[in-house]
Every structure is written in structure tokens, then in C-alpha cells.
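# only geometry, no sequence info:
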């Protein structure tokens, strides 16, 4: 059994101003996406500056969509009891599924502005997302969030505030699968131009499968519990449509062109 690392969720305190590790993890994710996006921007006709503009809209989509999604899917009662709670994002509580919807809306707007096909843009951004997902899960772990179920495996650890029993470090499982493994897989798949929609489809399928599997060792939200069958969680329920949509996109992509655009540098 391992000990839960004693990491202060507050990274830096400057008088009344506190900078939390959870927020810094999001910054890390966006910086990594900005850097990697600039490497491939010209493939779809974007300039390096366009990448920064796109990520600005994407950041708004992640934060607003993620927080509203969590409030609707997991914390509606708390939101109704304390309406200002939804603005305290440093307390944790961000929904991936809500954040995904926010990014899709931002992508739809940006694709329209730049004259790009929607799935051309989502294929471009899909490999950039996992680093932020992995970093966010590490932020959850530092915040003592996403506790796992009890285990006797040697890497289990007592979860702060949940007694002496060892539990799965489920947030770290998600950081590994949704972060590192998903990034490597999508970066390899997208190493050369692919048919439109293929990379987006694989993102949905792989994320959905990884999240579904980890839900078996992650504690369901205490105020929700199991949705059905004493094993189906809200995370599983929200993830199943992603897997189905991803498989549909992969099949649809077979009829689509390999989508590559070269920017006009004459002007």
C-alpha cells in the first residue's frame, strides 16, 4: 500500500491571491496545445497566429462548457442551493462531456470564420487535447478528487478523508490513459493526412473506452451513486454515446477526402 502524497492544492499564495495546481494544469494543457498546434497548422491552411486565436475560443468553451456541464450533470442540487458556486471553478468540478460540447461549439464558430470544414478543424485539434486531459486529471488527484474504490493492489492508497482503506488512484489511471496513451495514439494516427473525420472518430472511441473502463474502479459521485444495475455510473452513461458517435465517424470518414490545405502566402 502506498501513501497518498501530501501536496498542497495551492501552488502559490500571494497575500489574498492563491494560484491552485488545478488551474495551472489547465494552463499547461493549453500551452502544450498551442505549441503542438503550431507545428501542424499549415496542413489545414491556418497560420501560427490562427492557432492562438482558436485556442482562445477553445479555452472559453472548455471552462464554460466544462463548468456548466458539471453543474447540470453532477451538481444541479448544489447549483440551485448556491447559484454563485458555479463560478468557483478553483473548487474543482469540471465535466469533460460539458467541456467537449463547449469546444465543439467554439470549433463550429471558428471553422465558419476560416472557411474550414468542421471535421477538418476537429481532426486538427483532437491530438492536441489529451495533454490537457491528462494534466487536468493530475490536478484532480492533487485536489483529492475522483476517489477510487477499495483495492488490495500494492499501488492502492488511503484517500484523504475516506478512512484507512487503500483505494485505486483512479485519477492517475485516467491521467495515464486519457492523457499519455490517448495522445500517443492520436499523434501517430494523425502523423500523416487522413480522411476527414477519422482522427475525430478515433478520439471519441478511445476516450470513451478508456473512461468507461476506469469507471469500474472509480467511486461514483456520492450524491448520484449508481444509475442502474449497481454498476452503471453517470460517467459511463455519458460516455456510451461518444463511443457510438466515434464509430459512426470512422465509418463515415471512409467516404471522405484526405483533407489537406496549403495556405496562400502570396498576400
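Thanks, I have the structure now. Remember, predicted model here, so these are calculated numbers, not experimental data.
# could you use CA atoms for every contact and neighbour count after this?
Fine.
# buried residues in stretch 29-42, which are they?
29-34, 37-38, 40-42 (16 or more other CA atoms under 10 Å).
# could you do stretch 139-150 as well?
Applying 16+ other CA under 10 Å to stretch 139-150 flags 139-150 as buried.
# second structure follows, compare the two:
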């Protein structure tokens, strides 16, 4: 039998006190915004897009807050936890409990960009075409944080690079196993939330690790697949197109982002374990179902761009 990697990473980078901790998830968001900022400044200096280099900082700051964070959280509550949101609307602001939806974050960014463009009387799609180049880096960091947290892992597999995630103990099919069944004392007789805490707990009894290995199933590290496709590969494609075809009409690159993201997301979802308690729609996972609409949105952007989109060269020349 293969000795599969047992995930035991901590979600915390630095812990100053019980209440004050720096989490990888929060750090990933900061890094995503920062690298997106760098990309947008770089493109603006090349004369691409509607924003000037000195405008990018303010735009990214508020786009991060009102677009990604608020949109991502609201999207998660409406698309994946609607009953919980109706029962307790204030749970929307409990960001520390986790729960963000990439589809919601993308929608939030689009709406904030539209508002910003209207207010400053500049091209919405001109902003978007630079924004979508840097955004996949944010997705990459987010998926890496998902992996570190041991969440959103893949389906069962026997590939040599499969991994075991102790957080699987929270899945419905393993919830009948309690720490006391293994001779372990734990608060509430339930396993902790994170991999490293579970591993540390089971190590307190002689045969705890063996029992843990026996009940866990090898799974695809689908978070890494998504990071590679939706993040790194998508960034490389969009950046290459942006700098090579500088005279593409505004909106074309945005359309390409929506279509490629949806294709990558739908593909990887076939290897990702469906979220607990969330039923499929028309035989598709929620992620796949919502991504199909992104393809239609992307096609609309492409049609608009090629037919009516302003060309960057004209924009830089001062034409409206």
C-alpha cells in the first residue's frame, strides 16, 4: 500500500494570543490583492486599461473591501447557505467563521468596477480587462489557503499523489466516530475543526494515528488543481494575450476570463468532493451549475467587445 501524505498543516501563521492570530486565509487575501495591484500598475504603465498607475491603489483597496470580501461573503450565503442566512442575517458579517464564494467575489468586483467607472466617467470594460488579468493570482492564493486549511478537498482516488485530510472526520459518513471511541478525551466528545488539531489530538493515545489512517480515504488535492488552472494558468494566458494583442477592443479580455474560468472550474469540479449538505442542481455541483452562466456572460462580453468595444489605442489618444 502507498503511504499517502497525511495533511496536518495549521491554518494559523502566527498566534500572538488566543484571540489575536494571523491566518493563512487572511494572508492569502492580502497577497492576492497586492499582486493584482502590481499587475494592474504594470499594465497601466504600458498604456493599457482605463486607470492610470496612480489610480490603481485606491481602486484595488475599495474593490477588495466592497467587491471581493462583501461580494464573496454575500455570494456564499445566498448560493450555498441561504437557509442559514435567512435564519440569522447577521451571520453575513461573521467572516471569521469562513465561507466565501468565488462566484460572489467575481460578481462583486464586476459591480464595484461598474460603479467606479460610472463615477469617474471611464470605460467599465477598460477597467475590467486589466482587473481580470490580475484576479487569477488572487484565486491562486485563495486555493492555496483552502489547501492549508484542509478544506474543499477532492474525491476519493488511488493516484500516487493522493492525500488524506483529517477534516474528513466532519463529513456525514464519519460523524458517527467520536474521540471517546478511540479512548481520546476531547471537549464535547467531538473532533477539532482543523487538521493539525485533529492529528495532535489522536497522537495522545498509542494507536490513535493508526486508527486515523484507517478511517480516512485517499483524495485528490483538488485545491491545488484549481489553484493551478483557475489561478496560475489563467493568469499566464490572460497576461500573454493582454501584452501581445494590445489593440484588442475593451471587453474581449473580460469575456475570455469568464469563459476560461468557467471551463476550468467545471472541469476540476469533477474531481472535487461535493460540499456537505448541498444538493446538486440538474446533476451538476453548485460550482458547475453557477459556472455555466459565466460562459454565457463571457460570450456576451466577447460580442460586445468585438462589435462596440473601444480600442485602447483610441482611448490613450484621448478619444471618448
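Perfect, thanks for sending it. What you see is a predicted model; the values in this text were computed from it and never measured.
# among the buried residues of stretch 29-42 of structure 1, which are in strands?
Among the buried residues of stretch 29-42 of structure 1, no residue falls in strands (DSSP state E).
# may I see those residues arranged in CSV, with distance to residue 84 of structure 1 as well?
CSV is the format used below for those (distance: CA to CA, whole Å):
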residue, distance to residue 84 of structure 1
29, 26
30, 26
31, 29
32, 31
33, 30
34, 31
37, 35
38, 37
40, 40
41, 39
42, 42
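# restricted to helices, list these.
29-34, 37-38, 40 (DSSP state H).
# show me which of the residues you listed is closest to residue 155 of structure 1.
Nearest to residue 155 of structure 1 out of these is residue 29 (CA to CA; 26.5 Å).
# do me a favour and get the end-to-end distance for stretch 6-15 of structure 1?
In stretch 6-15 of structure 1, first residue to last residue: 22 Å (CA to CA, to the nearest Å).
# the closest residue to residue 146 of structure 1 other than its chain neighbours and residue 136 of structure 1, how far apart?
Spatially, and ignoring its direct neighbours in sequence, residue 146 of structure 1 is nearest to residue 171 (5.9 Å; CA to CA, 6 or more residues apart in numbering). As defined by CA to CA, residue 171 of structure 1 lies at a distance of 9 Å from residue 136 of structure 1.
# aligned partner of residue 92 of structure 2 in structure 1?
Aligned by TM-score structural alignment, residue 92 of structure 2 pairs with residue 86 of structure 1.
# one more: residue 60 of structure 2?
Match for residue 60 of structure 2 (TM-score structural alignment): residue 55.
# contacting residues around that match?
By CA atoms under 8 Å, 6 or more residues apart in numbering, the contact list for residue 55 of structure 1 reads 30, 33-34.
# so what's the aligned partner of residue 215 of structure 1 in structure 2 closest to, chain neighbours aside?
Taking TM-score structural alignment, residue 215 of structure 1 has residue 269 as its aligned residue in structure 2. Counting by CA to CA, 6+ apart, residue 288 is the residue found nearest to residue 269 of structure 2 once chain neighbours are left out, at 6.6 Å.
# residue 20 of structure 1 now?
residue 10 is the one closest to residue 20 of structure 1 (CA to CA, 6+ apart), at 4.2 Å.
# and the counterpart of the one you found in structure 2, how many residues sit next to it?
Mapped onto structure 2 by TM-score structural alignment, residue 10 of structure 1 lines up with residue 12. Number of residues near residue 12 of structure 2 (other CA atoms under 10 Å) recorded here: 15.
# next one: residue 281 of structure 2
That count, for residue 281 of structure 2 with other CA under 10 Å as the rule, works out to 12.
# closest one of the buried residues of stretch 29-42 of structure 1 to residue 157 of structure 1?
Among those, and counting by CA to CA, the member closest to residue 157 of structure 1 is residue 29, at 26.7 Å.
# spatially nearest residue to residue 157 of structure 1 (excluding sequence neighbours)?
Using CA to CA, 6+ apart and skipping residues adjacent in sequence, the residue nearest residue 157 of structure 1 is residue 166, 4.2 Å away.
# who's in contact with that neighbour?
1, 150-152, 156-159.
# which of these ranks first by neighbour count?
Neighbour-wise, the contacts of residue 166 of structure 1 (other CA under 10 Å) top out at residue 159, 24 neighbours.
# where is the longest helix in structure 2?
Max-length helix for structure 2 by DSSP H is helix 124-149.
# in structure 1, what stretch matches that one?
Using TM-score structural alignment, helix 124-149 of structure 2 pairs with 118-143 in structure 1.
# alignment lookup: the residue nearest to residue 146 of structure 1 to structure 2.
Per TM-score structural alignment, residue 171 of structure 1 is aligned with residue 223.
# how near is its match to residue 259 of structure 2?
Residue 223 of structure 2 is 20 Å from residue 259 of structure 2, by CA to CA.
# got it, and residue 210 of structure 2?
Counting by CA to CA - residue 210 of structure 2 and residue 259 of structure 2 are separated by 45 Å.
# what's the answer for residue 278 of structure 2, then?
Residue 278 of structure 2 is 25 Å from residue 259 of structure 2, by CA to CA.
# neighbour-wise, which of these two wins?
residue 259 (23 against 12).
# about what we covered before: give me the angle between the strand or helix carrying the match of residue 60 of structure 2 and helix 118-125.
Using DSSP states H and E, residue 55 of structure 1 falls within helix 48-73. Per axes from the mean of the first three to the mean of the last three CA atoms, to 10 degrees, the angle that helix 48-73 of structure 1 makes with helix 118-125 is 100 degrees.
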